[in-house]
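Participant: I'll drop the sequence and a predicted model, then ask my questions.
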Amino acid sequence: MPDPLARLMYIDDSGHQGSGLVVFGWVCMTPASWQPILRRWLDVRKALHRYLGIDVDRELHATDFVNGRGRIASRIPERYLHDGVPYWRDLGQDVALRLLRELSSFEGLSIGSAFRRLEPHPTQAEKVRFYRDLVREWETELDRSREFAMLFMDGNGLDHSYRTAHRQLRLDSRRIIEDPLMIDSTSSHFVQMADLIAWCAYVAVEQPNRHEFAWPWYEEYLAVRDPRRAPTELRLGNSETP
């Protein structure tokens, strides 16, 4: 019996340029789980549209809406108005919590995150090396389970730097099919899920003072879907150099 295509993985990154922290977050599912998970997410987005006026197709980018920078709703409930002033940050945080509660209960969905501490203002080459090491870890897991996977990343298809991590794999034994398929986050709900996971992982690891309210979010809502229960540090030297 042929080895199955068992994993679809959607990946996004986060971190802090000034401190050198780089984070990748992802969601993972079987092809058979793709449709019911997307249906549940769309049901959540439709509820947000009914109650808050957040369009179903509106991109929810964690850095923006959690910090109140994105005017994500066409109408805002009175509980977020104080002396007539809308508190977008309060709204954004409540939306994030609603999404995290839903993600924590999605059957068939697993999530994960990994981080690496680099020098401040890391180069793209350093980020790609981190991604390469992560891909090799996934290859080892897939080889052990005798499965194949496809990876989707946030991007517009113009940046080809990450594909080198795939093309350095040995073709006769590799388990990840093709280069990473680049999908713009504005059109992918799964990439937006990965974005929220990556942001929560960044906050859990870095613990910036301005985001103290979100420090426990990963542990409280995402750990249950993460086989490793927490963001994993992938240090330099964890994989072989090509």
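Facilitator: That came through fine. Numbers count the residues shown, from 1 in each chain.

Participant: alpha carbons only for contacts and neighbour counts from here, please
Facilitator: Will do.

Participant: can you give me the helices for the protein?
Facilitator: Secondary structure of the chain (DSSP state H): helices at 31-52, 62-65, 88-104, 124-145, 163-167, 189-206, 217.

Participant: which other helices and strands contact the first one?
Facilitator: Counting contacts by 3 or more C-alpha pairs under 8 Å, 6 or more residues apart in numbering; DSSP states H and E, helix 31-52 is packed against strand 5-16, helix 88-104, helix 189-206.

Participant: thinking again about what came up before, deepest-packed of the helices of the chain, please.
Facilitator: When you average the neighbours per residue for each of the helices of the chain (mean count of other C-alpha atoms under 10 Å), helix 189-206 leads with a mean of 25.

Participant: Got another one to weigh against that:
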Amino acid sequence: MCPPSPDTNTNNPVTGGLLETTYLVYVDDSGDETQDLLTALAIPVPAWAHTLQTWKKFRRWVARQFGVPTSTELHALDLGTNSNAGRGKLPPLKPGDRNQITSAAFRTIGSIAELRVLTVYAPVPEGSGGLYPQLVAFTEEFCEFHDSHAVIWYDGTAENLARSTRAAHRALPYSRRVLEDPTGYDSSESHLIQMADFIAHSAHHAVLNDRGTGPADSYLREHAYNKLLPTADTPGHVWPSGIDADGLPRYAHRLGIRDYPPKAR
């Protein structure tokens, strides 16, 4: 039996989630010495080709306007502040150019209504090492509610990372909806991992902004995670698990990040 339609279930704050499909999920992390986040960009199979072509159209625009070749890897870290910090792979850009590219990236991602974003959070010193199983569990919940399945790709090709992520999948029950072992990607070879990078980095800055910390010149403080998808309350998230004491979907803050804010110890 299919779950209730996301359009009518009051515990699901986001309309239009696709039922009975497969989601291709792209994962990247972000954070600093104060926190860690892990974000999944979930693309339903029927929207995969459109998503890729929409991002490639954005990349062609960046190439024409700012001279950044479509083959150059884009990282939000290189674009999100008015400084020269970052990985140094971009040609020289003015601060206003970086802001324009970042803003256009968010508009591009937010224009694709079928996309869903799932983010988990942990304060350091807990670190991000334990976040991947949490993200897989989140994805399982999401897929169960939508009577759907998922296949996951993540940023990174190190063997120790492959072992730890594979172990998280193989610990799932046979009734699992997250299928197969996860696959590592070199982000320079995947536009969709680069999209996930923008979302993860903006989620990190959204929390910094919410806490009133972080770099004052960060463009992401004003144009971040909570701007990505056009909905109120918890953008891009589905929470079928009930409502908490504050009237929000369980585990969800207004930023829609699981386990943020952290519970008082």
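Facilitator: Cool, got the structure. Fair warning: this is a prediction, and the values are worked out from it, not measured in the lab.

Participant: TM-score for this pair?
Facilitator: Remark: TM-score between the superposed chains equals 0.79 [TM-score structural alignment, normalised by the length of the first structure]; 217 aligned residues with a C-alpha RMSD of 2.7 Å.

Participant: that older thread, output the helices of the first structure as TSV; include the columns distance to R117 of the first structure.
Facilitator: Formatted as TSV, the helices of the first structure follow (distance: least, C-alpha to C-alpha, whole Å):
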stretch	distance to R117 of the first structure
helix 31-52	32
helix 62-65	20
helix 88-104	26
helix 124-145	10
helix 163-167	19
helix 189-206	10
helix 217	21
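
Participant: Can you tell me which residue is spatially central in the second structure?
Facilitator: Compute the mean C-alpha point of the second structure, and by C-alpha atoms, centre = their mean the closest residue is T39, 3.7 Å away.

Participant: what does that one align to in the first structure?
Facilitator: Taking TM-score structural alignment, T39 of the second structure has G25 as its aligned residue in the first structure.

Participant: Would you check that that match makes contact with A114?
Facilitator: Yes: applying C-alpha atoms under 8 Å as the test, G25 of the first structure and A114 come out as touching, 6.7 Å apart.

Participant: aligned partner of S188 of the first structure in the second structure?
Facilitator: The alignment partner of S188 of the first structure in the second structure, by TM-score structural alignment, is S190.

Participant: residues in contact with the residue nearest to S188 of the second structure when sequence neighbours are not counted?
Facilitator: Take S188 of the second structure and drop its neighbours on the chain: the residue closest to it by C-alpha to C-alpha, 6 or more residues apart in numbering is E73, 5.1 Å away. Applying C-alpha atoms under 8 Å, 6 or more residues apart in numbering, one finds that E73 of the second structure lies in contact with K89, S187, S188, E189, Q194.

Participant: Quick one, which of the residues you listed are buried?
Facilitator: S187, Q194 (16 or more other C-alpha atoms under 10 Å).

Participant: Just give me the closest of the contacts of E73 of the second structure to L208 of the second structure.
Facilitator: Using C-alpha to C-alpha, Q194 is the member of these that lies nearest L208 of the second structure, at 21.3 Å.

Participant: residue contacts, the closest one?
Facilitator: The contact partners of Q194 of the second structure, by C-alpha under 8 Å, 6+ apart, come to E73, L74, H75, S187, S188.

Participant: Which one of these is nearest to E140 of the second structure?
Facilitator: Taking C-alpha to C-alpha as the measure, E140 of the second structure sits nearest to S187 out of the contacts of Q194 of the second structure, at 24.1 Å.

Participant: dump the residue contacts of the closest one.
Facilitator: Going by C-alpha under 8 Å, 6+ apart, S187 of the second structure touches E73, D155, G156, I193, Q194.

Participant: please redo it, this time with the cut-off set to 6 Å
Facilitator: Under the criterion of C-alpha atoms under 6 Å, 6 or more residues apart in numbering, the neighbours of S187 of the second structure are D155, I193.

Participant: Likewise for S33 of the first structure?
Facilitator: With contacts taken as C-alpha under 6 Å, 6+ apart, S33 of the first structure has the following neighbours: G108.

Participant: V117 of the second structure: what's it in contact with?
Facilitator: Shown in contact with V117 of the second structure (C-alpha under 6 Å, 6+ apart): A40, L41, G236.
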